[in-house]
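# Need coordinates for the below:
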Amino acid sequence: MEMFESIVTSYVNGEWIKGGSNRTYEITNPYDNSVLTTVSIASTEQTEQAFAAAKQAQKQWAKTSADERKAVLERASAYLETNRDEIVQVLSKETGGTQVKAAVEFGLALEVLHEAYHIVHAIDEVKEVPGHIEGKRNEIHRLPLGVISSITPFNFPFNLSMRTIAPAIALGNSVVHKPDIQVGMSGGVIIAKAFEHAGLPEGVLNMLLTDIEEIGDLMLTNPDSQLISFTGSTAVGRQIGAIAGRELKRVSLELGGNSPFIVLADANVDHAVDAAIFGKFIHQGQICMIINRMIVHESLHDVFVDKFVEKAKALPVGDPADPKTVIGPLVNEHQLEKALKMIEKAKEAGASVALEGKRIGNALSPYVFTEALNDSELAQTELFAPIATIIKASSDEEAVALANETDHGLSSAIFSTDTEKATELALSIDAGMTHINDQTVNDAPNIPFGGIKASGLGRFGNPWIVDEFTTMKWVSVQSKQRNYPF
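Below is the predicted model of the structure:
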């Protein structure tokens, strides 16, 4: 099966439709700028049609049995596994990800889909609670929320799209999904094809290849949407939160990060360096959970820097199609220019360059900065690039304090041979997730994935996603005539 078609279209109400905007967009390979496919951009009218179809289809989908919904999920999973090798290559070519990154992303998405099997019965459960009125029985029913707006980014599009779509469908909702158009195949087309193959009823999943220039805020403001699920930048998340508040819509927001990686005085330096190399440079640093600041106790700082630099400068940079490549291209020229400007600003601000990288085509080899202040622009910016910042701490307590000096709070990590102490400190870090003796980039479908502060609202993962994507209804049954005061 050939994934990359000459013209890629949206999927609305069970049909693949040519975009009505009369505009097209070329999806390119970030490594060599070659055109992979051309997208036919969906219009405002087609977006409204998608929401109307989703609203209508959801009413019937909510009435299906848990076994029926599970069977659809299983068939979608089988389709993806059958086409695994081709999908992995699409993920690599479209996102610029290495073979390792693409394989990891495919695996994570499948885990999310498989975990969704376990929540299909959630909307069938009825809980009885006692009441104070004689003859009254109180039932608490869990119902599907309705139509969910799904908006996902460019970095892990297959996984980050699936983690909304699969549980939403499992819980009897319908979805209108807009992936980042730069990665329309990975984030949208492949998933729509899988559910089409699985026999998902028309309108339950609608996938739009469009952009803000065409549809504005319609994904947020359409009255048929009950919840906005968004993964992306904090700036856009704030805008979505403001609109959702005005429209009285629920949101699930997984936003930016500034993840600290703390190395305590008693840490095993070699183990910490190995973890930091992976947690900083996987997918060129283009991950919300990526290590943004390495905060190292002063007694280990110099040796950590030396070992980290030695490993970083040996990382292979180049074509992600080569299995040996560790660092591939940034997703587009804009992201690359942002990274280069930040490097120059950091130098001008007085940060020391422990490793000078360079631009290699559309890729950037690793940069390592030391002597940067924790409140500097370098340290406080979500870099999304292979730029490492190492900060010295005078004590373990100061390391934690420095870690907390950020508006964000997504992921974090602590290295220490004293896991009891590390666990105590982990609970004092302002982040939704802390990993002891590991790096910051961890994900699983059965944990409460999400952040605090400017890193978002809500939690993905089973069973927490059930509360996000359903609503509760109280039904009372009065079996004995009630006496009223008037």
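# only C-alpha atoms for contact and neighbour calcs from this point on.
Noted.
# Count residues in the vicinity of residue 94, would you?
Using other Cα atoms under 10 Å, residue 94 has 26 neighbouring residues.
# Any figure for the gap between it and residue 28?
For residue 94, the distance to residue 28 equals 7 Å [Cα to Cα, to the nearest Å].
# Next, show the common contact partners of these two.
36, 182 (Cα atoms under 8 Å, 6 or more residues apart in numbering).
# For the residue nearest to residue 418 when sequence neighbours are not counted, pull up the helix or strand it's in.
Setting aside the residues directly before and after it, residue 418 is nearest to residue 266 in space (Cα to Cα, 6 or more residues apart in numbering), at 7.5 Å. Under DSSP states H and E, no helix or strand contains residue 266.
# ok, the residue nearest to residue 136 when sequence neighbours are not counted to residue 125 distance?
Nearest residue to residue 136, sequence neighbours excluded (Cα to Cα, 6+ apart): residue 478, at 4.4 Å. Distance from residue 478 to residue 125, counting by Cα to Cα: 21 Å.
# For residue 44, which non-adjacent residue is closest in space?
Using Cα to Cα, 6+ apart and skipping the chain neighbours, the partner closest in space to residue 44 is residue 215 (5.0 Å).
# To compare against the first, here's the next sequence to fold:
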Amino acid sequence: MISTPATGWADLDKQFIAGAWEPGGSGKQLRDTNPYDGSLVAEFTVADTADVDRAFVSAQDAQRGWWKTNAYRRRTVFEQAVRYVEDHTAEITELIIDELGGTRLKAAFEIGLVVDILKEAATFPLRMEGRILPSPIEDKENRLYREPVGVVGVISPFNFPFFLSMKSVAPALAAGNGVVLKPHEDTPITGGTLIGKIFEQADLPAGALNVLVTEIPVIGDAFLRHPVPRVLSFTGSTAVGRHIAEVAAQEFKKPVLELGGNSALVVLADADLDLAVAAAVFSRFTHQGQICMSANRVLVHRSRYEEFAAAYVAAIAALPVGDPRDPETVIGPLINAKQAETLARQVDEGIAAGARPLLRGEVSGTRFEPVVLADVTADLPIAHAELFGPVACLMPFDDEDEAVAIANDTPFGLSGAVHTRDLEHGVEFAKRIETGMVHVNDATIHDEAIVAFGGEKASGLGRLNGEWSLAEFTTLKWISVHRGRRVFPY
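Purely as a prediction, here's the structure:
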């Protein structure tokens, strides 16, 4: 039973397959608990491989009719989804707080992103445009038709589950595809069944979207290897993304991967220090640092290093830590105790290797108070790890070439930021950073519905948002028409 029920939400602890809400076939139970106090949010009977098959077949069957639906009618579904989210913002906020320990500030941020991506997706049905191209052959016309790929499989993470599920689900559906969504087992409602409910209430045809709540020990690679989906969209760790890419290549599927990060926020000698400190705090401690774009590393010119460090630590020490239901709380719990244990071990290893703790809060269960490590050097393992929690590494540099080298000394390449009073110099510096995104005089955390989002190196493959999502979830078919009588050479 869901702990924060709303009218019509009684089904959110079930699978959503072919338009029906039902328990999974495995018989295995999944307890969905509040990471702050351990209370039960919901309990699921997880899906098995037979459910996986039914979900993909349902999506395939429904997709044919969905794609034939008038484009203006398809647009209406997404407009209705926007209204549903806006009308249920209060209830969705409570679910985000309960299920993933998000603060009220984080919930508002995430819901706003969802509304934006739904509004952008609502434009897709009217943007499925083709082209007519000339031919060197007389009386011949070349037509390019943009069509949906068919069915898209979406696997989403636990940190921004509502948005990062919707970021692929909504554009894929809007382009005329069927979709099967598998949310993370720690966030099966906000990343999964809630989205099923939204589109059910928005009058999406039954079966076009299916939601499977399950666990990998139960289904193995059945979701990835099923013959129906042509695109697999995954957001999560690089290790899992690498496996998905390998399977996708074997099965001739297209992978769209939004993976991990180890972003650097660089403070040049001429930076506005107050702005840089504020941006660095937001970049590292939003949602307890559980964001792939978070600034794990803060690189500061040596001439400003001590001044910056003092202001940075003072700002972080003042952040309220505790119950995410409290509107004043900025740092809530990590998603589970395993994540906290891993992060605590990384901190211990970093200090043992030579990092100097300027701030080291207490760790208790999923409660993890902020940590700031100073004098981190590029040879320390902690400088290369993705720290998925409220831990920041301060790294001094002497010149900009050194800063670029440090920033690029990572297998990741997702986001970044540079602070300087010379904006165009900041842009030129940003061009040298090997990431998909860099922000001048701002935070490392940004996602806008019409701007290409994605990483380089081990941070992923492909781009999402706007026209790039449209391209990822569609294909082009060339149909040529010869209006005369073709003469062949033999």
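# re the thing from before, distance check, the residue nearest to residue 418 of structure 1 against residue 449 of structure 1.
Residue 266 of structure 1 is 29 Å from residue 449 of structure 1, by Cα to Cα.
# ok, the two, which is more surrounded?
The residue with more neighbours, out of residue 266 of structure 1 and residue 449, is residue 449; 21 against 14, by other Cα under 10 Å.
# what's the counterpart of the more buried one in structure 2?
In structure 2, the residue paired with residue 449 of structure 1 according to TM-score structural alignment is residue 453.
# now do residue 368 of structure 1
Aligned counterpart of residue 368 of structure 1 in structure 2: residue 372 (TM-score structural alignment).
# One more: residue 313 of structure 1?
Taking TM-score structural alignment, the alignment pairs residue 313 of structure 1 with residue 317 from structure 2.
# can you tell me which residues contact its match?
Residue 317 of structure 2 is in contact with 359, 370, counting by Cα under 8 Å, 6+ apart.
# contacting residues around residue 60 of structure 2?
Neighbour list for residue 60 of structure 2: 150-151, 178, 208, 228 [criterion: Cα under 8 Å, 6+ apart].
# What distance do you get for it to residue 18 of structure 2?
Residue 60 of structure 2 sits at a distance of 10 Å from residue 18 of structure 2 (criterion: Cα to Cα).
# you'd agree residue 356 of structure 2 is up against residue 377?
No - judged on Cα atoms under 8 Å, residue 356 of structure 2 makes no contact with residue 377 at a distance of 10.7 Å.
# sorry, back to before: in strands, which of the contacts of residue 60 of structure 2 appear?
Within those, residues falling in strands by DSSP state E are 151, 178.
# So among the contacts of residue 60 of structure 2, which ones count as buried?
Taking 16 or more other Cα atoms under 10 Å as the criterion, what is buried in the contacts of residue 60 of structure 2 is 150-151, 178, 208, 228.
# Switch those residues over to TSV; also include distance to residue 490 of structure 2.
TSV is the format used below for those (distance: Cα to Cα, whole Å):
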residue	distance to residue 490 of structure 2
150	39
151	42
178	45
208	49
228	41
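# Greatest separation within the residues you listed: which pair is it?
Within those, 208 and 228 form the most distant pair, 13.2 Å apart (Cα to Cα).
# in structure 1, what residues pair with stretch 462-471 of structure 2?
Using TM-score structural alignment, the residues of structure 1 aligned to stretch 462-471 of structure 2 are 458-467.
# quick one, helices of the stretch 251-400 of structure 2?
Ranges of helices in the stretch 251-400 of structure 2, per DSSP state H, counting those that start in this stretch, are 273-285, 305-317, 337-352, 400-408.
# Deepest in the core, which of these is it.
Compared across those, helix 273-285 shows the largest average neighbour count, a mean of 22 (mean count of other Cα atoms under 10 Å).
# Around residue 258 of structure 2, how many other residues sit close by?
The tally of other residues near residue 258 of structure 2 (other Cα under 10 Å) stands at 28.
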